[in-house]
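S.K.: Model the structure of this input:
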Amino acid sequence: MELEITLDRSWADSLTVDDYQDLLDRGWRRAGSVLYKPEMEKTCCPSYTIRLRASDFVPSKEQQRVSRRMQRFVDGALEVKKSVEAIEDPSICASACNEVSSLGTKETSSF
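M.R.: As a prediction, the model looks like this:
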């Protein structure tokens, strides 16, 4: 399995609302203080922007189920079954970790 994520990336400590909106309109996204612009034609995992008012959000039954399951996992109350493949060949996990750590990104500070 080959995984490649391509994006431009920059750091921002503070932005005005207008500057941030301008970047969003040009395809840039933000995670914390990191600004990034995915290269949709080159990436394996296209990103989709969803904007909504959090106060208006009503989770579906499936989302509530997943949330409860995740909470049980975090609390240590969920019994997690290991896949037979991973148990029989522990190098699978090491191989997957190596692929993720070698993901290529190109950095830029231009807007």
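S.K.: only C-alpha atoms for contact and neighbour calcs from this point on.
M.R.: Fine.
S.K.: Helix or strand: which one has Y20?
M.R.: The secondary structure element spanning Y20 is helix 17-25 (assigned by DSSP states H and E).
S.K.: Report the buried residues of that helix.
M.R.: Residues of helix 17-25 classed as buried: 20, 23-24 (neighbour count, 16 or more other CA atoms under 10 Å).
S.K.: Next, count neighbours for Q64.
M.R.: Residues within reach of Q64, counting by other CA atoms under 10 Å, total 12.
S.K.: Show me what counts as buried in the lengthiest helix in the chain.
M.R.: When the chain is parsed with DSSP state H, its longest helix is helix 61-75. Buried residues in helix 61-75, counted by 16+ other CA under 10 Å: none are found.
S.K.: Would you do the same for the sequence below? I want to compare the two.
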Amino acid sequence: MASRAQSEMSEAVAANDEMVTEAVAEPEAASVAPGMAADSAAPSYRCELHGKVRRIEVSYLNPSALVPCEVNYLKEVEAPGQTQALWSAEQEVGYCEQKASDFVAKLKEWGWQCQ
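M.R.: Next up, the predicted model:
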């Protein structure tokens, strides 16, 4: 019975990974907005589910500004050292931060524990 539950959990995690890929397949275009100085600490989240770890991080391509930016997705256990850029913005301040926050909320809906 335990092995069936483990198998079902593995399938659920794999299905979540497929949903992640589908959810980020077509990022929205950023609209024009003025830039401002970047905070010293970019948003970063760590999510766990059944021994798997995901990190979602906002990175600023210019350390002194909030744009351009990227939302990066890392699978620490399955693909250490590999980063997937999910969304990016050239001019819309707050776009990356909002996308990261929305994505973490979706992971929580799927059962991930995020902080």
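S.K.: care to give me the TM-score?
M.R.: Here the superposed chains carry a TM-score of 0.25, computed using TM-score structural alignment, normalised by the length of the first structure; 43 aligned residues with a CA RMSD of 3.8 Å.
S.K.: related to what we said a few turns ago, pipe the buried residues of helix 17-25 of the first structure into JSON lines and attach distance to V66 of the first structure per row.
M.R.: Shown next, in JSON lines, are the buried residues of helix 17-25 of the first structure (distance: CA to CA, whole Å):
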{"residue": "Y20", "distance to V66 of the first structure": "32"}
{"residue": "L23", "distance to V66 of the first structure": "32"}
{"residue": "L24", "distance to V66 of the first structure": "29"}
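S.K.: what about the longest strand in the second structure?
M.R.: strand 52-60 (DSSP state E).
S.K.: Can you list the residue ranges for helices in the second structure?
M.R.: Using DSSP H, helices in the second structure cover 2-23, 95-109.
S.K.: Return the most buried member of these.
M.R.: Counting by mean count of other CA atoms under 10 Å, helix 95-109 has the highest mean neighbour count of the helices of the second structure, with a mean of 18.
S.K.: Tell me what angle it forms with helix 2-23.
M.R.: Helix 95-109 of the second structure runs at 160 degrees relative to helix 2-23, counting by axes from the mean of the first three to the mean of the last three CA atoms, to 10 degrees.
S.K.: contact partners of helix 95-109 of the second structure?
M.R.: 30, 43, 45, 47, 56-58, 69-71, 87-89, 114 (CA atoms under 8 Å, 6 or more residues apart in numbering).
S.K.: could you check the angle strand 52-60 makes with it?
M.R.: 170 degrees.
S.K.: Quick one: neighbours of V58 of the second structure, just the number.
M.R.: Neighbours of V58 of the second structure using other CA under 10 Å come to 25.
S.K.: Might one say that it is in contact with N72?
M.R.: Yes - under the criterion of CA atoms under 8 Å, V58 of the second structure makes contact with N72 at 6.2 Å.
S.K.: C-terminal to the longest helix of the first structure, what's the next element?
M.R.: In N-to-C order, the element after helix 61-75 of the first structure by DSSP H and E is helix 84-88.
S.K.: Can you name the element that comes right after that next one?
M.R.: helix 91-101.
S.K.: Please point out which parts of that following helix sit buried.
M.R.: Buried, per 16+ other CA under 10 Å, within helix 91-101 of the first structure: nothing.
S.K.: same for that helix, what does it pack against?
M.R.: Here helix 91-101 of the first structure touches no other helix or strand, going by 3 or more CA pairs under 8 Å, 6 or more residues apart in numbering; DSSP states H and E.
S.K.: So what's the residue count around Y73 of the second structure?
M.R.: Neighbours of Y73 of the second structure using other CA under 10 Å come to 20.
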